[in-house]
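1. Sharing a model that was predicted from the sequence below.
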Amino acid sequence: MTACAIEAAAGNDGAARPTKFMITANGAYAARLAGSGDALYAERWTLDGPEPYAVPLPLDQPEEPDTQVLPLADGRVLICRRVAGRQAFSLLYPTGPRTGELPLGAVGSGADGSGPVAELRLLPPSPDGTCAYATAVGPDTTELWLVAGGAFGPERVAEIKGACTGGVWLDRTGRMLALDRRLDDGPVKAVAVDLERGGEVTPLLQITEESDDRLLLADPDSGLLMIGSDAPSPGRERLGWGVLGSTRPVRFPECLRPVDADVTPFAVQPGQVLLPESCWVALRVDAGAGSWVGMWRPTSRRLLQLASPLGWLAGAGLWTPEAVLRLPYATDGVPCGLAGLEVPEEPPEPAPVVEVCRPVPLQQAPLTGASPRPGKAR
C-alpha cells in the first residue's frame, strides 16, 4: 500500500519544501508539485529503476498551490486545476525537452456543467493504474467522478447520499472503494462503494452506533484494516486494527497511543496473503520535535520508532513484500532520493495490553458480490 504526503517538514536543515506527493499503487511512479513560491510545477518521480530520478513537467505558466497531481501507471501525471470555478483535468508527459499536455475536460455544476463546483478532491491512485477518481461534496450528497481512464472525459459514476471523505481501495482491481460517510448530523461511518454496480453503497464498519469509525488503510492481500475510531475514548480518535470480513472485534493497542505524539498509518506491507497479524505497518509520528517513522505489526504489540531520512516527504512511502520500507526524500543536494529502512530486531515483548470493542461488522459481502439488506450489519 502507498500513501500521499500532504504536508512535509522543512526548516534550516537543507530539506526541500514539497507540497503534495502521491505514489502509484504498484510503486513505480510518484508525482508532486515541486518548486517554491510562485514557481510551482508538476514533477514525476520514477521509483522502480536502479536509482530513482525525477522529471520536471513545467508548462508556460506556473501552477497554483492548490493544484492536485496524481501519477498513473504508464508514467503520465494527471493534473487538476481550478479554472473559473470549475475543475479542469489534463494529462502531462515528457516529450523531448518540453512537456506535453492532453486536456481531458472539466467538471462543473448545473445541467450543462458550466457552473462552479464545490471543492473536488482526487482520490488515491486506483489499483488498476489507469483510472483516476475524485469526489465532490455537495449540500446533501457526494458525487464520485471518473476523471481519467474513461471514454469521453470526466464522467459522474455515482451520487452518494451524505458527505464523504477519506478514500481507501479494498481490492486489487479498482472495483471496491471505501469512503467515510456522514449522514445529516450523525456519526461518521465507513461504507463500501461498488463501482461495477453503479456505486452501490453497503455498510462496512460500525463499532458502536454513536462512534465515528473511519477506515484509514486496507491491505487486499491480508485483509488487514487500520481504523480510526473514538469508540474506546469518546471525543478522541484512537488507532486500531481489524480484518476485513472477520467477526473478531477491532483492537486498539495501547502502543499506538504514544504520549505527546500523534501517529498516522501510511503504508502496509503487501504480499502477506491471509496473514494480517504479520503485516508491518508504517506510521508517521508527529510530535513537538518534528516527524519521524514508526513501524508496527499486530503480533509485535510494540511501536518501533526510527529516525527518518533527511528531507523525508513526511507521510509517504511504500513497503516491499520483504519488509523493507522505502521512503522518498528531497534535499538541496539530493533532489530525488529513496531510502530503505529494514525492520530492526525486536527485543522481547511485555505482556500485551489491548482494548477491544464490539460489535464490529467488517463486512465481507461487498467483496463477494452479495448485497446485505439495508441497515443490517454482519
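-> Sure, I can see it. On a predicted model such as this, the values are computed, not experimentally measured, just so you know.
2. alpha carbons only for contacts and neighbour counts from here, please
-> OK.
3. distance of residue 94 from residue 31?
-> Taking CA to CA, to the nearest Å as the measure, residue 94 and residue 31 are separated by 13 Å.
4. higher neighbour count, these two?
-> residue 31 (29 against 17; other CA atoms under 10 Å).
5. In terms of secondary structure, what does the strand or helix carrying the more buried one contact?
-> Element membership of residue 31 [criterion: DSSP states H and E] is strand 29-36. In terms of contacts (3 or more CA pairs under 8 Å, 6 or more residues apart in numbering; DSSP states H and E), strand 29-36 is packed against strand 21-23, strand 39-46, strand 68-71.
6. try it again with 10 Å
-> When contacts are defined as 3 or more CA pairs under 10 Å, 6 or more residues apart in numbering; DSSP states H and E, strand 29-36 sits against strand 21-23, strand 39-46, strand 53-57, strand 68-71, strand 77-83.
7. Most tightly packed of the ones you listed?
-> Ranked by mean neighbour count, the helices and strands packed on strand 29-36 are led by strand 21-23 with a mean of 29 (mean count of other CA atoms under 10 Å).
8. Excluding its own residues, what touches that strand? List them.
-> 1-8, 29-34, 43-47, 68-73, 124-125, 313-318, 328 (CA atoms under 10 Å, 6 or more residues apart in numbering).
9. The strand holding residue 31: which residues count as buried?
-> When neighbours are counted by 16 or more other CA atoms under 10 Å, the buried residues of strand 29-36 are found to be 29-35.
10. can you put these in CSV and add distance to residue 139?
-> Compiled in CSV, these are given as follows (distance: CA to CA, whole Å):
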residue, distance to residue 139
29, 35
30, 33
31, 31
32, 30
33, 30
34, 34
35, 35
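11. Out of these, flag the one nearest to residue 52.
-> Nearest to residue 52 out of the buried residues of strand 29-36 is residue 29 (CA to CA; 9.4 Å).
12. what about residue 117, helix or strand, and which?
-> Per DSSP H and E, there is no helix or strand for residue 117.
13. One more to weigh against that first structure:
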Amino acid sequence: MTACAIETAAQDGAAAGGTRFAVAADGSYAARLAGRGEALFPERWTLDGPEPYAVPLPLGQPEDPDAQLLPLVDGRVLIARRVAGRHTFSLLYPTGPATGELPLGEVEAESVRLLPPAPDGTGAYALAVGARSTAVWRVAGGSGGPEHVAEVRGRCSGGVWLDRQGRLLALDREADGGPVKTVAVDLARRGEVTPLLQIAQDSRDRLLLADLDSGLLLIGSDAPSPGRERLGWGVLGSARPVRFPECLRSADGALTPFAVQPGQVLTPETCAVAFRVDAAAGSWVGVWRPAARRLLHLPAPDGWLAGAGLWTRDGVLLLPYAHASAPCGLARVEGAAEALVPVADTPPAQAEPAGGEPSGRSGTPVVCRPVPLQQAPLSGRAEPG
C-alpha cells in the first residue's frame, strides 16, 4: 500500500480539533495529535498489521496544536514545533512505557511546513517561506542536523514528489507578481527550477497529487473558468492536454483529492482516486477514475479523520477513524474502483472542448487551449531558481 502524495490537512473532529493525520511513505505507519483541548500528545498508528493499533508518545508537557507530525518507515515520528520565531525538529519513538526523543536541530524562520514524506521513507523535508524566496530544508535523514538544500525564487506552496529517489519536487510557485504555476525543483542540483505546468498563460495552475506508477496527475486550475478553480487530470510526460471532467465540477461543494491507487503501471486511466467531498450536508468520500468519467459517492465511517486515507495495491480503500468507542480504527472499502465501469469512447460527433472531456451539451466551448503537460525535469529547459 502507499500513502497519499500530497499534504493532508485532515481535520480530526472526534479527538483533537484541527489536527492532521499523516501517513508514512509506504503506508506502514501514521501519526496524529491525539487528546482533547490543551492536553494534546503525539500518537503513532501501525497500519500494516492484521488490525491497526495506536501507541501514545507523550512527553513531559502537552504539545501545541500547531505541532506537525510525520511518521517514518522505521516507526519513528518526526515532530516540528514552533518556539519563539524558530522551528525545532525531533524524532519520537516508544521506549517501553516512556517516549524517547532525539533532537535534530532547528530552523530560524517564521513559517515552516513539513512536506509529504520523501519516497525513500527515511528522509523528511520542510519549506520555509520568506518574503522573496522559499527555502527547502532536509530536516531528517541527512548527515547531521537540518540541511539547507535549495532556495527557490518566489513564494512556494504545495509539494509533490515526482520520482522515487526524492530528487525531483514539484512546488506551486508565485513569483514576480504572476499567477501560481507549478515548477519542478531538482534537489540534487541545489534547487534548479524547471517549468512543469502551464495550462494557459494567465491561469492559476497547481499540482495536487501525482502517482509515480502510472504518471497520473491531479491538477487544480482556473483556466477553464477564470476566477474559479476546477479539477483536471493529465499524465506526466504526455503530449495530450489536461482534461477537466464535468463529474469533478461541483456547484455546491468542494472536492479535495487525498489518495490514488498504486500499482497501475503506465495505465493512468484505470487509477482510482479518493476525494474528500465537503458540502452543506457534511463531508463524505468520493471515488473516481478517468476511464469511468463519473464520481462515486460513498458514506464515510463514523469518526472519519476527514481527508485522510490510502489505497492498497489490490484496490481496497482504507479510511482511518476514531471515536469514543473505537479510538483507532481503519475502515476497509472494497470494490469501489471496480464499481466504476469504464465508459466507451465517445462518438466523434461529440466534440471535446479544449481542456475538457467529451460533452453532449450545446453551447460555446471553453475559450482555453491548454499547453500540453511536458516532462519538464527531463527536457533540459531550466531557469534560475
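-> Right, received. Where do you want to start? Note that the structure is a prediction, hence the values are computed from the model and not measured.
14. Roughly how far does residue 373 of the first structure sit from residue 203 of the first structure?
-> Distance, residue 373 of the first structure to residue 203 of the first structure, using CA to CA: 10 Å.
15. Can you pick out the residue with more neighbours from these two?
-> Legend: neighbour count by other CA under 10 Å for residue 373 of the first structure and residue 203, higher for residue 203 (25 against 9).
16. which position in the second structure aligns with residue 294 of the first structure?
-> Under the alignment (TM-score structural alignment), residue 294 of the first structure maps onto residue 286 of the second structure.
17. Please settle this for me: is its match part of a helix?
-> No. Counting by DSSP: H, G, I helix; E, B strand; the rest coil, residue 286 of the second structure falls outside a helix, being strand.
18. Contact partners for it?
-> Listed by CA under 10 Å, 6+ apart, the contact set of residue 286 of the second structure reads 248, 255-257, 273-277, 294-300, 336.
19. Equivalent analysis for residue 190 of the second structure, please.
-> Shown in contact with residue 190 of the second structure (CA under 10 Å, 6+ apart): 136, 148-152, 385.
20. run the last query once more with 7 Å
-> 149-150 (CA atoms under 7 Å, 6 or more residues apart in numbering).
21. what does residue 306 of the first structure give?
-> So residue 306 of the first structure contacts 292-294 (CA under 7 Å, 6+ apart).
22. Swap in 8 Å and give it another go.
-> 292-295 (CA atoms under 8 Å, 6 or more residues apart in numbering).
23. list the ones among those that the second structure also has?
-> Retained contacts for the contacts of residue 306 of the first structure in the second structure, judged by both residues aligned by TM-score structural alignment, their matches' CA atoms under 8 Å, are 292-295.
24. between the residues you listed, which is nearest residue 196 of the first structure?
-> Using CA to CA, residue 295 is the member of these that lies nearest residue 196 of the first structure, at 35.2 Å.
25. Give me the neighbour count for the closest one.
-> 23.
26. same check, this time on residue 282 of the second structure
-> When neighbours are counted by other CA under 10 Å, residue 282 of the second structure registers 8.
27. Figure out the helix or strand that the counterpart of residue 136 of the second structure in the first structure lives in.
-> In the first structure, residue 136 of the second structure lines up with residue 144, judged by TM-score structural alignment. Assigned by DSSP H and E, residue 144 of the first structure belongs to strand 141-148.
28. Ok, residue 366 of the first structure next?
-> If you go by DSSP H and E, residue 366 of the first structure is part of helix 365-368.
29. elements contacting that helix?
-> On a contact count with 3+ CA pairs under 8 Å, 6+ apart, helix 365-368 of the first structure meets no helix or strand.
30. And it, how far out from the chain middle?
-> Averaging C-alpha positions (CA atoms, centre = their mean, to the nearest Å) puts helix 365-368 of the first structure 21 Å from its chain's average.
31. how close does the match of residue 136 of the second structure sit to residue 214 of the first structure?
-> From residue 144 of the first structure to residue 214 of the first structure the distance is 18 Å (CA to CA).
32. do residue 273 of the first structure as well
-> On the measure of CA to CA, residue 273 of the first structure and residue 214 of the first structure end up 24 Å apart.
33. Same drill for the two, tell me which one is more crowded.
-> Using other CA under 10 Å as the criterion, residue 273 of the first structure and residue 214 rank with residue 214 on top: 27 against 14.
34. Show me what that one lines up with in the second structure.
-> For residue 214 of the first structure, the residue aligned by TM-score structural alignment is residue 206.
35. Just give the closest residue to its match, not the sequence neighbours.
-> Counting by CA to CA, 6 or more residues apart in numbering, the nearest residue to residue 206 of the second structure once its immediate chain neighbours are dropped is residue 220, at 5.1 Å.
36. quick one on the thing from earlier: TSV please, covering the contacts of residue 306 of the first structure and showing distance to residue 104 of the first structure.
-> Putting those into TSV (distance: CA to CA, whole Å) gives the following:
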residue	distance to residue 104 of the first structure
292	38
293	38
294	39
295	40
